[in-house]
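Peer 1: Sequence and predicted structure are below.
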Amino acid sequence: MFNLDALDLARIQFAFTVSFHIIFPAITIGLASFLAVLEGCWLKTSNQVYKDLYHFWSKLFAVNFGMGVVSGLVMAYEFGTNWARFSDFAGSITGPLLTYEVLTAFFLEAGFLGVMLFGWDRVGRRLHFFATIMVAIGTLISMFWILSSNSWMQTPQGIEIVDGRVAPVDWFKIVFNPSFPYRLMHMALAAFLSTAFFVGASAAWHLLRGNNTPQIRTMLSMAMWMILVATPVQIAVGDAHGLNTLEHQPAKIAAIEGHWDNTPGEPSPLVLFGLPDMQAETTRYSLEVPYLGSLILTHSLDKQIPALKSFAKEDRPNSTIIFWSFRVMAGLGMLMLLCAVAALVLRRNGALYRNRVFLWLALLMGPSGLIALLAGWFTTEIGRQPWVVYGLLRTTQAASNHGAVQMSVTLALFVVIYFSVFTVGIGYMMRLVRKGPNAADALHTVDATARRPLSAAD
């Protein structure tokens, strides 16, 4: 397929499946916490608006949760089928960490999900609220273990190599490896922002169509408050994460910046735009800002950031890709901050729900959180290359012994099946959004048996 070898096809296949998958857990994490907040507000204020919104978003949560579970199962099999050598080398670490996720998060979610979705009139208010909180906590615990496993692959510690395999020595160091706290916070905030922009865009769409109900206004208001709080924190966490990456994965930073050479005694510039050329070892058409690279990445004007030419060619990540994926993420982050500030100004002026320019901005920014999330994962995963376990196992050493024909067939099947199944699921979620909370809640109040996730849209 396109003159790609089996290793390239295995990487593309995993990238394709994980890119589809990560969208759903991100929304699941954000919506679970959003639902807990909505139910808590309803219990405190008895305001029917919060209850209506809970019933509406719980249906989208259920559909999204199901697609996340299904898409995640595939990757567990891929570890064994496509990356058997990696599993053999590092399975003593990744296996237990993923098992802990199942034993804690998945069982917690599964145990309370039924009560949360179907127990509204069957259990007491406090018990139902407790179930919602447990589901929300379960999603966060799941993220904890997944990020711990992935972060260990980025910054491995607490292990020793015995007979060519990883052996755990200190599980505390393994779980709380150097990059884990930063990546955990970065992912959690990304999930909350992705969900907030999804909710905000849904509200903006209805307001632009004249559906100016208390439920819709509350959706937009709560989304914009979350964006206002989370975006500056995310920028600060991203900065701290960058410093951590500079310490532990300097080649990744050099590739992100498209920075090839350092002039002795001079601070490093920041390359705003350009076209990194891995063969020519230069960034063509670069637009640079003197001193700014050192200031942002080292917080000083006398330190230099690493240059790509200081690393062996076989140890360099592909700057051509992550140079731009990082800038997509960072650029969207700045637009998010602009959206948050604009919402605050309009709120103070009493025009948040009627300014059509802002509503169009909020609508267009709907997918921005997920796009930034994917761009960030592309940056961190491609930036780890050529390593699967950084500094210990190369990608070329991790793949199973499959042929290009086998990988081509399975990749083509994945593309067809994923687009067939998940396009339908996502399209169904969009139909729910178009109906809005009033229509969904009407079904809930009329028929006690119509609280299935698929009952909310024709």
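Peer 2: Yes, it's here.
Peer 1: CA atoms for contacts and neighbours, from now on please.
Peer 2: Noted.
Peer 1: Skipping adjacent residues, who's closest to the residue positioned nearest the centre of the chain in space?
Peer 2: What sits nearest the mean C-alpha location of the chain, by CA atoms, centre = their mean, is residue 373, with 4.3 Å. Closest residue in space to residue 373, ignoring its immediate chain neighbours: residue 190 at 6.3 Å, by CA to CA, 6 or more residues apart in numbering.
Peer 1: want to compare, so here's the second one:
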Amino acid sequence: MQDMALMLARIQFGFTVSFHIIFPAITIGLASYLAVLEGCWLKTRNPVFKQLYTFWSRIFALNFGMGVVSGLVMAYEFGTNWSEFSTFAGSITGPLLTYEVLTAFFLEAGFLGVMLFGWKRVGEQLHFFATLMVAIGTLISATWILASNSWMQTPAGYEIVDGRVVPTDWLEIIFNPSFPYRLVHMGLAAFLSTALMVGASAAWHLLKGRDSKAIRTMLAMAMGMLLITAPLQMLAGDMHGLNTLEHQPAKVAAMEGHWRNEGEGEGVPLLLFGWPDNDAEVTRYAVGIPRLGSLILTHSWSGTFKGLSEFPADERPNAAAVFWSFRVMIALGLLMFVLGAWGIWAWRRGTLYTNRSLLRFALLMGPSGLVALLAGWFTTELGRQPWVVYGLMKTADAASPHKVTELTISLVLFVLVYLVIFGTGIRYLLRLINRGPDRDGETIQSTVRPVLPPNTDQGV
């Protein structure tokens, strides 16, 4: 029964975090996008940029509100479902989350009203300053949250006194070994998610035959951002992987489906597909490329690293879950690069706004940034198991002593309430995107035959 209670507590927290992480990712990317749009408008006075700013600021405000609400639930869960963890590590995670509220949240909230409602009440420069402060606030918020989570992955700057963690060096705590890599990786993921959402929105309108300067600007900016950000994300991911191999080798072994060292000089293959069998300690139906795993992870043709079988059985993550969530993230990342490269190629040929295959692909890829973000989060968090604070405290020791009945009822209520509240919010968000920024604006005679019903409100 205790194992079932632990599983329910983990599912409940995973469910609420999965909902929450989507909204901050969008707000981080949209806040910076809005700052770029307003900066372009101030420099060029092109009304298209202000039109797009007005449109996307409404979507930003909706996401910001849903992010705040979903984040509050998580804060309470630390005390209700994970009280033992809070007792053990609260002296570090508590202050870090408090710093996030005192710096980032107050900064965002203080300037959000000016940003959303101040166009006719303050000067242009002050309004732009407010937009910049909101954008900076979202990045500061991500910094504190990731500092806390990264410390749980690679703890540093502490000592244990009377069974509790006591901070000894806050700089080491904040700038722990995995923090820089995870911060960059998350920031780029937010920008990618936003670019894909903006690009899908533009593709949706073009496929419906609704063509305008604003829609074209959205698509061109999204494709350019993808082409820049996707390769940077690959580079950041490679560096993050090397850092993880150093500090959490069991997680990397699970990501690679690698169970034991190969023979000397043989190197480690990169498994493209397969099914890790935790009981048999083998990856079944494996399809791989010889030595490529060594080249990527050790930057050596014959390098090797620990397999899962070399770790105690009770200190291994679920290899199948980590293996496949990692591959979903990687596959979507490669498709993002393909989309960006295809978009720029089409732009150079003058067919960016008329190539229906490209537009359909951009529309299909719309949610892929958020899916990849969730897959990456699953890889990170499931790969850390069975530890809640890596090497210091196991997840089984962190949970509150709740009964299965209590956790089942609360989980069902969470699912129902979240589906109603956030389902309504997401539906409204899709209707805003479907309405578009240019219904009353200047249109361009489109050469794309509409392939979607012109009057549907189904959203993207």
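Peer 2: Yep, that arrived. Just so you know, these numbers come straight off a predicted model, no measurement behind them.
Peer 1: re the thing from before, from what I see, the residue nearest to the centre of the first structure and residue 192 are in contact.
Peer 2: No - the pair residue 373 of the first structure and residue 192 fails to qualify as a contact (CA atoms under 8 Å) at a distance of 10.8 Å.
Peer 1: measure the closest residue to residue 158 of the second structure other than its chain neighbours to residue 86 of the second structure for me?
Peer 2: Excluding the flanking residues, the one nearest residue 158 of the second structure by CA to CA, 6+ apart is residue 167, at 4.5 Å. From residue 167 of the second structure over to residue 86 of the second structure the distance is 14 Å, taken as CA to CA, to the nearest Å.
Peer 1: which ones are touching the residue nearest to residue 158 of the second structure?
Peer 2: Contacts for residue 167 of the second structure (CA atoms under 8 Å, 6 or more residues apart in numbering) come out as 91, 92, 157, 158, 159, 173.
Peer 1: Mark which of those residues are buried, thanks.
Peer 2: Burial by neighbour count, 16 or more other CA atoms under 10 Å: within the contacts of residue 167 of the second structure this picks out 92, 157, 158, 173.
Peer 1: Hmm, residue 164 and the first one touching each other?
Peer 2: No - applying CA under 8 Å as the test, residue 92 of the second structure and residue 164 come out as separate, 10.3 Å apart.
Peer 1: ok so residue 160 of the first structure is a helix residue?
Peer 2: No - counting by DSSP: H, G, I helix; E, B strand; the rest coil, one finds residue 160 of the first structure to be strand, located in no helix.
Peer 1: Quick one: residues contacting the aligned partner of it in the second structure.
Peer 2: Mapped onto the second structure by TM-score structural alignment, residue 160 of the first structure lines up with residue 159. Neighbouring residues of residue 159 of the second structure by CA under 8 Å, 6+ apart: 165, 166, 167, 168.
Peer 1: Now flag whichever of those is closest to residue 380 of the second structure.
Peer 2: residue 165 (22.5 Å; CA to CA).
Peer 1: on that earlier part again, taking the contacts of residue 159 of the second structure one by one, which sit in strands?
Peer 2: Using DSSP state E, 165, 166, 167 are the members of these that sit in strands.
Peer 1: show me where the stretch 301-450 of the first structure has helices.
Peer 2: 319-348, 356-364, 368-382, 395-398, 404-446 (DSSP state H, counting those that start in this stretch).
Peer 1: tell me, the third one lands on which residues of the second structure?
Peer 2: Going back to what we said before, that points to helix 368-382 of the first structure. By TM-score structural alignment, helix 368-382 of the first structure lines up with residues 368-382 in the second structure.
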